[in-house]
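Peer 1: Need coordinates for the following:
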Amino acid sequence: MLTAEPESRKTMRGVVLPGNSTVEYREQEIPKPSYGQVLVQMKASSICGSDIRQVYEKLWGDEKYRNVIAGHEPCGQIVQVGSGCKQFNVGDRVIVYHISGCGLCNDCKEGYMISCHGKQRAAYGWQRDGGHAPYLLAEENTCISLPENLTFVDGALIACGFGTVWEALTRVKLNGQDRLLITGLGPVGLAVGMLGRALGSHHIIGVDISEERIQLARSMNLIDDGLVSNSKTLEKIHQLTDGNGCEVTIDCSGSPSARQVALQGTRQWGRCVFVGEGNDIQFDVSPLLIHKQITLYGSWVTSLKHMADLTERLSRWNLHPEKIVTHQFTLEQADEAYKIASQGHGGKVVIVFD
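Peer 2: The predicted structure is shown next:
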């Protein structure tokens, strides 16, 4: 086992979430990598909206949290390498794809460990210890190299949110011919604005219930037009698009009404994608979907290959996801970090380490 000793002490303090909108800490041993595993010293671990809804507040969800160290958006530097590792070494900077699958099913072989149904499937921060601690034990095959010109905070955001957005936008083949409508301008919606620009969309419309988030998206130049969600929203979308709607629309909110706006704001023959989790939707299928010839996609996270593709392009474009971060906290400030993230007014919230 290659090693750069983490430190003289043998234990570490990590964050666990009891499910009542509070944060607790647990002291436990610093793990050691076994065959095919690496020990990653955490540098950044961001907070995802699903962490808030499904674990911190425990409102909904079938992804069972097993009282492990939280945080499924980890990024750091390898300090120990177990036997059998073939790619990474001590000192390498890595993003951790946040699910470890069985490795044998068709989805795993395609790199979509998120969709693994094997009993061995375990998500970091959900069924196995995640990134809200000084060290994370990771499977080598879930690690992606982080280029030197990207920050550790960039890497943490790629680990889930930006990867999810990249998968959705490339699946619907967004390009410079397309106007783009985003419903929900939280961190995922902001990521859509950034990657939508990079993929060539020159007219991006953002919709949110929060004027604060609309102004944030505007200040970052991630949208061209911002609309507060109300009864006039759809009319305004059509006014901005010559009565046609947008070629590509994406709902990042999970709100039934926002999903309706996304569908209704899609141009005939256009493409609509849902990435916001939770809730349901009811609509008249014939006039809204069939007669308009709309293609509706559901997209969940991304694959290892596509996450690596995204990382390479962000490095080549010198584009930094860190731009959408509005709050950074230390591990000792995790309670405040989760409170800010749960309020739903700002951009991305990240826990950073020395």
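Peer 1: contacts, neighbours, all on C-alpha from now
Peer 2: Will do.
Peer 1: Report the separation between Cys143 and Gly196.
Peer 2: Separation of Cys143 from Gly196 (CA to CA, to the nearest Å): 26 Å.
Peer 1: So which of the two has more stuff around it?
Peer 2: Higher neighbour count among Cys143 and Gly196: Gly196, with 28 against 24, using other CA atoms under 10 Å.
Peer 1: Tell me who's in contact with the more buried one.
Peer 2: 169, 174, 180, 204 (CA atoms under 8 Å, 6 or more residues apart in numbering).
Peer 1: now, which of the residues you listed sits nearest Val188?
Peer 2: Closest approach between the contacts of Gly196 and Val188, by CA to CA: Leu169, at 12.0 Å.
Peer 1: host element of the nearest residue to the closest one once chain neighbours are set aside?
Peer 2: Distance criterion CA to CA, 6 or more residues apart in numbering; nearest residue to Leu169, sequence neighbours excluded, is Gly196 at 7.5 Å. Taking DSSP states H and E as the criterion, Gly196 maps to helix 187-198.
Peer 1: got the contact list for the very next helix or strand once past that helix?
Peer 2: Using DSSP H and E, the helix or strand that follows helix 187-198 in sequence is strand 203-208. Contacts to strand 203-208, defined as CA under 8 Å, 6+ apart, come from residues 178-185, 193, 196, 214, 222-229, 237.
Peer 1: where's Gln328, which helix or strand?
Peer 2: strand 325-329.
Peer 1: Which secondary structure elements does that strand sit against?
Peer 2: Contacts defined by 3 or more CA pairs under 8 Å, 6 or more residues apart in numbering; DSSP states H and E place strand 325-329 against helix 334-343, strand 348-352.
Peer 1: With distance to Tyr56 as new columns, can these be given to me in JSON lines?
Peer 2: Formatted as JSON lines, the helices and strands packed on strand 325-329 follow (distance: least, CA to CA, whole Å):
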{"stretch": "helix 334-343", "distance to Tyr56": "8"}
{"stretch": "strand 348-352", "distance to Tyr56": "14"}
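Peer 1: closest one to Leu59 among the ones you listed?
Peer 2: Comparing those under CA to CA, the one sitting nearest is helix 334-343, at 12.1 Å.
Peer 1: out of the contacts of Gly196, which are inside helices?
Peer 2: Judged by DSSP state H, helices contain the following of the contacts of Gly196: Leu169.
Peer 1: re earlier: so which of the contacts of strand 203-208 are in helices?
Peer 2: If you go by DSSP H, the contacts of strand 203-208 have 193, 196, 214, 237 in helices.
Peer 1: Looking at those residues, which is nearest Tyr112?
Peer 2: Gly196 (22.7 Å).
Peer 1: What is the neighbour count of Gly82?
Peer 2: Gly82: 20 surrounding residues under other CA under 10 Å.
Peer 1: The structure of the following sequence is requested for comparison with the preceding one:
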Amino acid sequence: MHGVVIKGGRSVSIQDYTIPVPGVGEVLLEMQASGLCGSDLRAIYRPEKPKSEGAEGYRGVIAGHEPCGKIVAIGPNVSAEWKVNDRVVVYHIHGCGSCRECRAGRFISCHSETGRQAYGWQRDGGHSDYILASAVDLVKLLEPLSYIDGSVIACGLGTAYAATLRAQISGLDTVLVTGMGPVGLGAALLAQKEGANVYGLEVDPARRQAAEELGICTLDGASPNIKETILELTSGYGPSVVIDCSGHPGARLMGLEVAREWARIVFVGEGGSVTFDVSPLVIHKSLTIYGSWVCSISQMEQLVENLVKWKLFPEKVVSHVFSVQEAEKAYTLFDSGKSGKVIIASEEEAKRWKESK
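Peer 2: Okay, here's the model as predicted:
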């Protein structure tokens, strides 16, 4: 089989591997879709020498932490719940299973230095023809969701969903989402389904257009009058929820400035910083600021159920699909910022996606 390894310095390579055999508690998946994520760009693809230690340490494994596929073999001591041909999403962090965070299903926050392993970072990920996954990390992909839907759910949409849950969004809210990349698009679409009135904010014209085509009213973040525009659209009060998916200091600061009193602010976009005067912007406005990383595995299961109920198919945020052999082209495009979500997919799934466009 073939697998993609990220070399750093904006370089990837395609390598040959033997198809693995599932061990105790493991299943073998035939990969159908595996998304590219901004975290891969920031921490592995762009740096000349990616970190090798810690939660974001890259061990030179097969890349791709958004795997979705079909079970083709089952190892010993796997629950009878799982069958060959089951369609599954892989929750992309495997936890130790023993610490308090793991026992709550929050594998992303596992405290174990040796037991915590992220697919595509510390153990082989989804940019390949097959992947070994621990059965405890599987989430059933319900019909009629596609494999590409599942790949978007595996990290990006799961991250967006966690943010909307932290903000406790409802039909009473007006939500501003800053940054209309894949996670921002997902957060805006989910907030709409949760009943809120939603506005996006984006400086890139192509991304603004893509968001508008998905039914998200999206404002030009580069406009000199953007604060006045937001206040005008919200009857002078400002949004009750701001979700920053940009990681940009200016967007974060503006979100704090335009938010109404008692608003909830969720920081999702990775990297960057923000500096602000705490008293007038946070204390005197009684704002609540949350940091939100990734959903728990139980929240991911809930998200899958809700997407079916809402008839919301997240592959709509996907702009390009490539094969494993085209991984270099996929990463170059995604790194340019001139795309929506980019997916590496099987020939069959890529054909289905193209025919559905």
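Peer 1: TM-score for the pair, please.
Peer 2: The TM-score (TM-score structural alignment, normalised by the length of structure 1) is 0.94; 341 aligned residues with a CA RMSD of 1.3 Å.
Peer 1: quick revisit: deepest-packed of the helices and strands packed on strand 325-329 of structure 1, please.
Peer 2: Comparing these by mean neighbour count (mean count of other CA atoms under 10 Å), strand 348-352 ranks first with a mean of 25.
Peer 1: List the superposition-based mean deviation of that strand with respect to structure 2.
Peer 2: Aligned to structure 2 and superposed, strand 348-352 of structure 1 gives a mean residue distance of 0.6 Å (mean CA distance after the TM-score superposition for structure 1).
Peer 1: What helices and strands are in contact with that strand?
Peer 2: So strand 348-352 of structure 1, by 3+ CA pairs under 8 Å, 6+ apart, packs with strand 37-46, strand 325-329, helix 334-343.
Peer 1: Which one, of these, ends up nearest to Gln87 of structure 1?
Peer 2: If we rank those by CA to CA, the stretch that ends up nearest is strand 37-46, at 10.7 Å.
Peer 1: against structure 2, where does the closest one fall?
Peer 2: On structure 2, the counterpart of strand 37-46 of structure 1 by TM-score structural alignment is residues 26-35.
Peer 1: what's the answer for stretch 299-314 of structure 1, then?
Peer 2: Counting by TM-score structural alignment, stretch 299-314 of structure 1 corresponds to residues 292-307.
Peer 1: buried stuff in the matching stretch?
Peer 2: By neighbour count, with 16 or more other CA atoms under 10 Å as the criterion, the buried positions of stretch 292-307 of structure 2 are 292-297, 299-301, 303-305, 307.
Peer 1: Just the closest of those to Thr275 of structure 2, please.
Peer 2: Among these, and counting by CA to CA, the member closest to Thr275 of structure 2 is Ser292, at 18.9 Å.
Peer 1: if I look at the closest one, how far off is Thr159 of structure 2?
Peer 2: Taken as CA to CA, the span from Ser292 of structure 2 to Thr159 of structure 2 is 8 Å.
Peer 1: Quick check: closest non-adjacent residue to Leu29 of structure 2.
Peer 2: Ile71 (4.4 Å).
Peer 1: Need the counterpart of the one you found in structure 1.
Peer 2: In structure 1, the residue matched to Ile71 of structure 2 (TM-score structural alignment) is Ile78.
Peer 1: what about its match, helix or strand, and which?
Peer 2: Using DSSP H and E, the element containing Ile78 of structure 1 is strand 74-81.
Peer 1: and the next element down the chain from that strand?
Peer 2: Next in sequence after strand 74-81 of structure 1, counting helices and strands by DSSP H and E, comes strand 93-96.
Peer 1: which outside residues touch that next one?
Peer 2: 73-78, 138, 142-147, 155-156, 158-159.
Peer 1: Contacts only, for Val266 of structure 2.
Peer 2: Counted by CA under 8 Å, 6+ apart, Val266 of structure 2 has contacts 163, 166-167, 241-244, 289-292.
Peer 1: Shouldn't it be within a strand?
Peer 2: Yes. Assessed by DSSP: H, G, I helix; E, B strand; the rest coil, Val266 of structure 2 belongs to a strand.
Peer 1: hang on, the earlier thing: what two of the ones in helices among the contacts of strand 203-208 of structure 1 are the furthest from one another?
Peer 2: Between any two of those (CA to CA), the greatest distance is 17.7 Å, for Gly196 and Ile237.
Peer 1: So Gly61 of structure 1 sits against Asp51, correct?
Peer 2: No. The criterion here is CA atoms under 8 Å, and Gly61 of structure 1 misses it with Asp51 at 10.3 Å.
Peer 1: ok, the two, which is more surrounded?
Peer 2: It is Asp51, of Gly61 of structure 1 and Asp51, that has more neighbours when counted by other CA under 10 Å, with 21 against 13.
Peer 1: Buried residues of stretch 89-105 of structure 2, list them for me.
Peer 2: Buried positions in stretch 89-105 of structure 2, judged by neighbour count with 16+ other CA under 10 Å: 89-97, 99, 101-102, 105.
Peer 1: These in helices, which ones?
Peer 2: Per DSSP H, helices hold the following members of those: 101-102.
Peer 1: what residue of structure 1 matches up with Ile131 of structure 2?
Peer 2: Aligned counterpart of Ile131 of structure 2 in structure 1: Leu136 (TM-score structural alignment).
Peer 1: now swap in Phe107 of structure 2 and tell me
Peer 2: Per TM-score structural alignment, Phe107 of structure 2 is aligned with Met113.
Peer 1: Also Ile93 of structure 2?
Peer 2: Under TM-score structural alignment, Ile93 of structure 2 pairs with Ile99 in structure 1.
Peer 1: need the contact list for its match.
Peer 2: Taking CA under 8 Å, 6+ apart as the test, what Ile99 of structure 1 contacts is 113-114, 121-124, 142.
Peer 1: Mark which of these are buried, thanks.
Peer 2: Neighbour counting over the contacts of Ile99 of structure 1 (16+ other CA under 10 Å) leaves 113-114, 121-124, 142 as the buried ones.
Peer 1: how about JSON lines for these, with distance to Lys339 of structure 1 and secondary structure added?
Peer 2: Output for these, formatted as JSON lines (distance: CA to CA, whole Å; DSSP: H, G, I helix; E, B strand; the rest coil):
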{"residue": "Met113", "distance to Lys339 of structure 1": "30", "secondary structure": "helix"}
{"residue": "Ile114", "distance to Lys339 of structure 1": "27", "secondary structure": "helix"}
{"residue": "Arg121", "distance to Lys339 of structure 1": "29", "secondary structure": "coil"}
{"residue": "Ala122", "distance to Lys339 of structure 1": "26", "secondary structure": "strand"}
{"residue": "Ala123", "distance to Lys339 of structure 1": "23", "secondary structure": "strand"}
{"residue": "Tyr124", "distance to Lys339 of structure 1": "21", "secondary structure": "strand"}
{"residue": "Thr142", "distance to Lys339 of structure 1": "29", "secondary structure": "helix"}
